[in-house]
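Undergrad: Could you look at this predicted model? Sequence included:
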Amino acid sequence: MSTPRFLDLPPGVAPQRIETPQGTFAALEALPVSGVVERWPALLVPGVTGSKEDFIAVLMTLAQSGRRVVAVDLRGQFETPGPEDPDAYTCAALGADVDLLAQVIGGGDPVHLVGHSFGGLVAREAAVDGRTKFASLTLMSSGPAAIKGRRARNGRKIMEEVPELGLEHVWHHRLEPEALANDVSDDIMVFLHKRLITNSPIGLTRMAEQVLTMHDRTDELRQIEVPTLVLYGEHDDGWPPQTQSEMAARLGAECVVVPGAVHSPAVEAPETTAAALVRFWNTAEKHYLDLRSTMM
């Protein structure tokens, strides 16, 4: 596995492959450039059309808090292979993959779990299924149920067009025009194109279907009692900010609104996003250790 040469990796960040009983997952691993790993690790899960590279801008800062931080491609995404079975790409199946990844990455320690957009729905499944006890859960630009608005329309187009017309059609008629409108550089355009067409068409279609039909599991998540952060951009065009704020209130979760950001705070406001995550993780660990000391 090799990261595209035009996506420069920060110091301390390197491509890896994570072996699990379910298979091998492509990852970017970040370790502290100075100091040692002394805090619990973190696992970062991307959205439907995303990949581990969506977290590049925050990886070094997160690792410098004394952690091993791992961003992954889900099965069928970019550099992680996936099967032809559509049932392998449900939120429940992908959540089970996240459980295994967390158990391998944690090596016995609790793991901080972060899910972006569709990755938040997957991360929620991993928390709710009870197979793994997470140190914390962050829902980044992710809502309680099906996605809304413009991104929902794009998801429906993916469902309709990928099986019949293929990934190249989706690139030229959906993602490329959006990237051009956002003045994306030529090198990044090359990467975005490669990433899309490397996806499993079956996986991408089923993930799009999942993000459009997911039911609300907020009440179930609250019963897990895992420390939870809801973080989103003030101009989010996926799940409305008000919807995410209401979800945080239902969860009794901390809520952070990232000024100026839209749907990808880790890309659009990396330092603000990383600072919020580190602060939340440190607080969650302190609470756990304080609670354990009172029980001894």
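TA: Received the coordinates, thanks.
Undergrad: Every contact and neighbour count from this point should use C-alpha atoms.
TA: OK.
Undergrad: element containing R39?
TA: For R39, there is no helix or strand it lies in under DSSP states H and E.
Undergrad: brain fart, E220
TA: helix 218-224.
Undergrad: and that helix, what does it pack onto?
TA: Under the contact criterion of 3 or more Cα pairs under 8 Å, 6 or more residues apart in numbering; DSSP states H and E, helix 218-224 touches helix 118-128, helix 241-251.
Undergrad: Past the last one, which element shows up next along the chain?
TA: Towards the C-terminus, the helix or strand next in line after helix 241-251, according to DSSP H and E, is strand 254-258.
Undergrad: hold the first one in mind and look at this next one:
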Amino acid sequence: MTESSSPSPFPPPPGARAYHLRTGRGRFAVVDAPVPDGVEPRGVALLMPGFTGSKEDFHRLHGPLAARGYRVVAVDGRGQNESDGPADDESPYAREELARDALAQAAALDTPLHLVGHSLGGQIARAAVLLDPSPFVSFTLMASGPAEISESQKQRVKLLHDALAVMTMPQVWEAILAMGPPEEVGGPASGSLAPELLRRRWLNHKPAQLLATGRQLLAEPNRVAELAAVALPFHVLSGALDDTWPVPLLDAMAVELGARRTIIAGAEHSPNQEQPLATARALADFFDLHPGDRNRP
């Protein structure tokens, strides 16, 4: 693994480091939490965030997963928050390009990985697995569905696209705040970060990334049958409510995949933030079932 360090305004959780992971496809900002002394290492997890989100969305999972023996590496995708990307050219944000970024991140970490993708991150992770499942020990889809998002969330994404077409990123941020507390996939102002850091994260996102990935959410094809043909253990985890992909849809996807199914009580679209201890426990319980090759150099 190669890396470069630089000061970040987004403080990592206790025991973790923030740095830029060098890969064959560029540098990606990560938060990396090692297993603490005295705990037996059991594996490594790569966590990919959702639309308008970032690696900071997983801050509350690092500690409890590390305590279970899992090093956790959460990543900003190309054009997300602290990972660079073009502001106006959408072509580097095509689904296959983002999937190849995920494979490059896995190659740079150079160890078998438990792959976890939240929402949009789950669909990008799915595309990576379909290109090459070999780096991965298991794959968890967290609040991430089989195809396009729900009609109500499509309206939110379309509103965001319309705003980005005529307003600057700071102006769009003010409009988001004026509309009241956002929800689900259309909620860049929600999360566990302080308000100023939420704003800074939004301004760090590249408009082309938001436009390209938003269109993907509106038109994602159903690739569950393709995924089911891959020889990996699958886990479908969600909150008890979800307006982006309704829970019965996620239940059916889990059946088609032959996946472990976990529903986190008291959580909605972001169980990683809303119920982090229960979510970390469910992830670690699944990882424990699939240890992979711990002897690989």
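TA: Yep, it's here. Note that the coordinates shown come from a computational prediction; the quantities given were computed from them, not determined experimentally.
Undergrad: After superposition, what is the TM-score?
TA: For this chain pair, the superposition-based TM-score is 0.89 by TM-score structural alignment, normalised by the length of structure 1; 283 aligned residues with a Cα RMSD of 2.3 Å.
Undergrad: Go through the helices and strands packed on helix 218-224 of structure 1 and name the closest to M214 of structure 1.
TA: Nearest of these to M214 of structure 1, taken as Cα to Cα: helix 118-128 at 8.1 Å.
Undergrad: That closest one vs structure 2, average distance?
TA: In the superposition with structure 2, the average deviation recorded for helix 118-128 of structure 1 is 0.4 Å (mean Cα distance after the TM-score superposition for structure 1).
Undergrad: Can you name the element that comes right after that helix?
TA: strand 136-140.
Undergrad: ok, the aligned residue in structure 2 for A208 of structure 1 to P14 of structure 2 distance?
TA: Superposed on structure 2 with TM-score structural alignment, A208 of structure 1 falls opposite G214. G214 of structure 2 is 33 Å from P14 of structure 2, where distance means Cα to Cα, to the nearest Å.
Undergrad: Neighbour count: the two, which is higher?
TA: Per other Cα atoms under 10 Å, whichever of G214 of structure 2 and P14 has more neighbours is G214, with 23 against 10.
Undergrad: if you skip the residues just before and after it, what's nearest to that one?
TA: V157 (6.2 Å; Cα to Cα, 6 or more residues apart in numbering).
Undergrad: Sticking with whatever residue of structure 1 lines up with that neighbour, tell me its helix or strand.
TA: Aligned by TM-score structural alignment, V157 of structure 2 pairs with G155 of structure 1. For G155 of structure 1, the host element (DSSP H and E) is helix 149-165.
Undergrad: Could I get the buried residue list for that helix?
TA: 151-152, 155, 158-159, 162 (16 or more other Cα atoms under 10 Å).
Undergrad: Give me the secondary structure label for the residue lying closest to E79 of structure 1 once chain neighbours are set aside.
TA: Excluding its sequence neighbours, the residue lying closest to E79 of structure 1 (Cα to Cα, 6+ apart) is A26, at 5.7 Å. Three-state call for A26 of structure 1 (DSSP: H, G, I helix; E, B strand; the rest coil): strand.
Undergrad: any idea what A26 of structure 1 aligns with in structure 2?
TA: By TM-score structural alignment, A26 of structure 1 lines up with A29.
Undergrad: now do W171 of structure 1
TA: In structure 2, W171 of structure 1 lands on W173 (TM-score structural alignment).
Undergrad: Can you get me a residue count around whatever residue of structure 1 lines up with Q123 of structure 2?
TA: Alignment note: Q123 of structure 2 maps to L121 in structure 1; criterion TM-score structural alignment. By other Cα under 10 Å, 31 other residues sit near L121 of structure 1.
Undergrad: go on, V230 of structure 2?
TA: 14.
Undergrad: And it, what's its match in structure 1?
TA: Residue pairing (TM-score structural alignment): V230 of structure 2 is matched to I224 of structure 1.
Undergrad: Against T243 of structure 1, how distant is the closest residue to that match other than its chain neighbours?
TA: Spatial nearest neighbour of I224 of structure 1, excluding adjacent residues (Cα to Cα, 6+ apart): V128 at 6.5 Å. Counting by Cα to Cα, the separation of V128 of structure 1 from T243 of structure 1 is 20 Å.
Undergrad: more crowded one of those two?
TA: V128 (22 against 14).
Undergrad: Which residue in structure 1 aligns with F58 of structure 2?
TA: In structure 1, the residue paired with F58 of structure 2 is F55, using TM-score structural alignment.
Undergrad: now its match, what's its secondary structure?
TA: Per three-state DSSP, F55 of structure 1 ends up helix.
Undergrad: sorry, back to before: check for me that the match of A208 of structure 1 belongs to a helix.
TA: Yes - according to three-state DSSP, G214 of structure 2 belongs to a helix.
Undergrad: residues contacting it?
TA: By Cα atoms under 8 Å, 6 or more residues apart in numbering, G214 of structure 2 lies in contact with 51, 157, 161.
Undergrad: ok so, going back, and the residue nearest to E79 of structure 1, how many neighbours?
TA: For A26 of structure 1, using other Cα under 10 Å, the count is 25.
Undergrad: Run through the residues that contact it.
TA: 1, 15-18, 72-73, 79-80.
Undergrad: redo that, cut-off 10 Å
TA: 1-2, 15-19, 51-52, 70-75, 77-81 (Cα atoms under 10 Å, 6 or more residues apart in numbering).
Undergrad: In strands, which of those fall?
TA: 15-19, 70-72 (DSSP state E).
Undergrad: Give the buried subset of the residues you listed as a ChimeraX selection command.
TA: Per 16+ other Cα under 10 Å, the buried members of the ones in strands among the contacts of A26 of structure 1 correspond to this ChimeraX selection:
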select :15,16,17,18,70,71,72
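Undergrad: Generate JSON lines for the ones in strands among the contacts of A26 of structure 1, with distance to A96 of structure 1 as supplementary columns.
TA: Shown next, in JSON lines, are those (distance: Cα to Cα, whole Å):
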{"residue": "P15", "distance to A96 of structure 1": "23"}
{"residue": "Q16", "distance to A96 of structure 1": "20"}
{"residue": "R17", "distance to A96 of structure 1": "18"}
{"residue": "I18", "distance to A96 of structure 1": "15"}
{"residue": "E19", "distance to A96 of structure 1": "14"}
{"residue": "V70", "distance to A96 of structure 1": "17"}
{"residue": "A71", "distance to A96 of structure 1": "16"}
{"residue": "V72", "distance to A96 of structure 1": "14"}
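Undergrad: Between the ones in strands among the contacts of A26 of structure 1, which sits nearest P270 of structure 1?
TA: For the ones in strands among the contacts of A26 of structure 1, the nearest to P270 of structure 1 is A71 (14.7 Å; Cα to Cα).
Undergrad: What lines up with the closest one in structure 2?
TA: Aligned by TM-score structural alignment, A71 of structure 1 pairs with A74 of structure 2.
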